[in-house]
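*Asks:* got a structure for you, letters missing:
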């Protein structure tokens, strides 16, 4: 059997922000495996070079490039997107993955940490999305996938600011859909549940917390980064041409149960 042509994204160019490790790197790998030319983004050039070498060593069908720029700084984003399009080619796909987590009781959360998490998780998606969409709307096509979260819908103690950014990102996704849909650009969100990465190792190794995650998730386990790849490939493909403003939750069913 061959894949249905609606799911064919080979030859397209994709930028994945925050993709030197973890979820972002897994999504970039999946896009490259699907035949895309992929641009890895981050602020640490050395780490990006290592990530690109890792993907290159896998002999994937797609080409891999890097772009070092700060997604929280407007001028850096403008210059970075211009450089990518000049050096690699017009962007067909943008995955706004850059994000961070800061855990603290809300009464103890500092002003500086509030602005830091807001800039990283929300403002970055606005800045990069806007700059990419300036070009996508002119060309009449494009796919933007914002990496939302289970916490776009629900929250637990100690992560209120993170949930606030991810809830806002869900609504930004819908707003982008409303503004850019008439120009042929589809904007959707992907909402990971509890995913095992190097950044969540402390939680994974916490036996009590891990047991809670497994009990709370109908699938009965933590998610893996590769569990997220299919959703991104779908939302980036022609199969999703009439889907926009939606969030696809990849959470093992957690948002569906009490």
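*Replies:* It's in. Bear in mind that the values here come from a model prediction, so they are computed numbers and not experimental data. Residues are numbered from 1 along each chain as shown.
*Asks:* all contacts plus neighbour counts: C-alpha atoms, from now on.
*Replies:* Will do.
*Asks:* hey, where'd the helices end up in the stretch 151-258 of the chain?
*Replies:* 160-180, 201-205, 207-216, 229-235 (DSSP state H, counting those that start in this stretch).
*Asks:* for residue 27, which of those is the nearest?
*Replies:* Closest to residue 27 of the helices of the stretch 151-258 of the chain, according to C-alpha to C-alpha: helix 229-235, at 5.5 Å.
*Asks:* residue 46: which of the helices of the stretch 151-258 of the chain is closest?
*Replies:* Going through these one by one, with C-alpha to C-alpha as the measure, helix 201-205 comes closest at 23.0 Å.
*Asks:* okay, now residue 242: neighbour count?
*Replies:* Neighbouring residues of residue 242 were enumerated by other C-alpha atoms under 10 Å; the total is 9.
*Asks:* show me what contacts the residue nearest to it when sequence neighbours are not counted?
*Replies:* Closest residue to residue 242 in three dimensions, ignoring its sequence neighbours and counting by C-alpha to C-alpha, 6 or more residues apart in numbering: residue 186, at 7.8 Å. Under the criterion of C-alpha atoms under 8 Å, 6 or more residues apart in numbering, the neighbours of residue 186 are 141-144, 177, 180, 241-245.
*Asks:* check it against this one:
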């Protein structure tokens, strides 16, 4: 039976690279991202369903869940960096932090809630993509890191509450992506890992289905 995965932030970077790995293995894919053009090109390449939109929009989350009534894997990869240049916490605008929480914490939880019935039925799995900024005291990364720390704890509790579903919160390490370039500059980002290599390790994780828990792909 063909398995189905729903991947957020799938138009580029790690999300697109993982989608390519899963498509190569015969998975059915439902992909979402805010950029409709890039997403539709990715979906056309992979024979996937593209549903562009913002994961912080509850109506969009409902559309995604309806598009995957049978689901084996949810990948919460979509994320926002927040204010750039990265400010110290003393200067972090509260409104911007609330918006960051909506995208990086509330949206993944909302999508988990919407898809849990299907994931319970299939004995499926959830991947929540986090960061070492969740635990490291990196100057300027306090706002983003706080949201990823919250996502890690949500994942930790979800794993305890949903023993029939695998839950992995995954630190992929630094990758050469637009998000990293926005934070540290294009030159430094260019020395980071290729998202395709990280996606290969993430695909191996999904295939092996270890017990729920935190995973570092560094």
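*Replies:* Received the coordinates, thanks. All of these numbers come straight from a predicted model, not from anything done at the bench.
*Asks:* give me the TM-score for these two chains.
*Replies:* For these two chains in superposition, a TM-score of 0.89 is obtained (TM-score structural alignment, normalised by the length of the second structure); 214 aligned residues with a C-alpha RMSD of 2.1 Å.
*Asks:* rewinding a little: between the contacts of residue 186 of the first structure, which is closest to residue 228 of the first structure?
*Replies:* Ranking the contacts of residue 186 of the first structure by separation from residue 228 of the first structure, with C-alpha to C-alpha as the measure, puts residue 144 on top at 15.4 Å.
*Asks:* mean neighbour count and distance to residue 73 of the first structure added to the helices of the stretch 151-258 of the first structure, as JSON lines?
*Replies:* Converted to JSON lines, these look like this (neighbours: other C-alpha atoms under 10 Å; distance: least, C-alpha to C-alpha, whole Å):
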{"stretch": "helix 160-180", "mean neighbour count": "20", "distance to residue 73 of the first structure": "17"}
{"stretch": "helix 201-205", "mean neighbour count": "14", "distance to residue 73 of the first structure": "29"}
{"stretch": "helix 207-216", "mean neighbour count": "14", "distance to residue 73 of the first structure": "35"}
{"stretch": "helix 229-235", "mean neighbour count": "20", "distance to residue 73 of the first structure": "25"}
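*Asks:* which one of the contacts of residue 186 of the first structure has the most neighbours?
*Replies:* The most neighbours of any of the contacts of residue 186 of the first structure, using other C-alpha under 10 Å, belong to residue 144, which has 29 neighbours.
*Asks:* return the residue of the second structure aligned against that one.
*Replies:* Residue 144 of the first structure maps onto residue 126 in the second structure, with residues paired by TM-score structural alignment.
*Asks:* hmm, its match is touching residue 77, no?
*Replies:* No - in this structure, residue 126 of the second structure is not within contact of residue 77 by C-alpha atoms under 8 Å, at 10.6 Å.
*Asks:* next, name the residue at the spatial heart of the second structure.
*Replies:* Relative to the mean C-alpha position of the second structure, the nearest C-alpha, by C-alpha atoms, centre = their mean, is the one of residue 77, at 1.1 Å.
*Asks:* that one maps to what in the first structure?
*Replies:* Using TM-score structural alignment as the criterion, residue 77 of the second structure maps onto residue 97 of the first structure.
*Asks:* can you show me the strands along the second structure?
*Replies:* Using DSSP state E, the strands of the second structure run over 4-8, 28-32, 49-50, 73-76, 125-129, 166-171, 213-216.
*Asks:* which position in the second structure pairs with the residue nearest to residue 242 of the first structure?
*Replies:* Alignment note: residue 186 of the first structure maps to residue 166 in the second structure; criterion TM-score structural alignment.
*Asks:* so where in the second structure does stretch 42-49 of the first structure end up aligned?
*Replies:* Under TM-score structural alignment, the counterpart of stretch 42-49 of the first structure in the second structure spans residues 33-40.
*Asks:* buried stuff in that stretch?
*Replies:* Burial within stretch 33-40 of the second structure, assessed by neighbour count using 16 or more other C-alpha atoms under 10 Å, is assigned to 33-34, 38-40.
*Asks:* report the two of the residues you listed separated the most.
*Replies:* For these, with distances taken as C-alpha to C-alpha, the pair at the greatest spread is 34 and 40 (10.7 Å).
*Asks:* any residues in contact with both of those two?
*Replies:* When contacts are counted by C-alpha under 8 Å, 6+ apart, residue 34 of the second structure and residue 40 have no shared neighbour.
*Asks:* for residue 7 of the second structure, the count of nearby residues, please.
*Replies:* Residues near residue 7 of the second structure, counting by other C-alpha under 10 Å: 24.
*Asks:* quick one: the alignment partner in the first structure of it from residue 97 of the first structure, how far?
*Replies:* The alignment partner of residue 7 of the second structure in the first structure, by TM-score structural alignment, is residue 16. Residue 16 of the first structure is 6 Å from residue 97 of the first structure, where distance means C-alpha to C-alpha, to the nearest Å.
*Asks:* hey, what's in contact with both of these two?
*Replies:* Where contact means C-alpha under 8 Å, 6+ apart, the residues bridging residue 16 of the first structure and residue 97 through contact with each are residue 24.
*Asks:* sorry, back to before: need the contact list for the residue nearest to the centre of the second structure.
*Replies:* Residues near residue 77 of the second structure by C-alpha under 8 Å, 6+ apart: 7-10, 14-15, 127-129.
*Asks:* cool, and residue 43 of the second structure?
*Replies:* Here residue 43 of the second structure is in contact with 31, 49-50 (C-alpha under 8 Å, 6+ apart).
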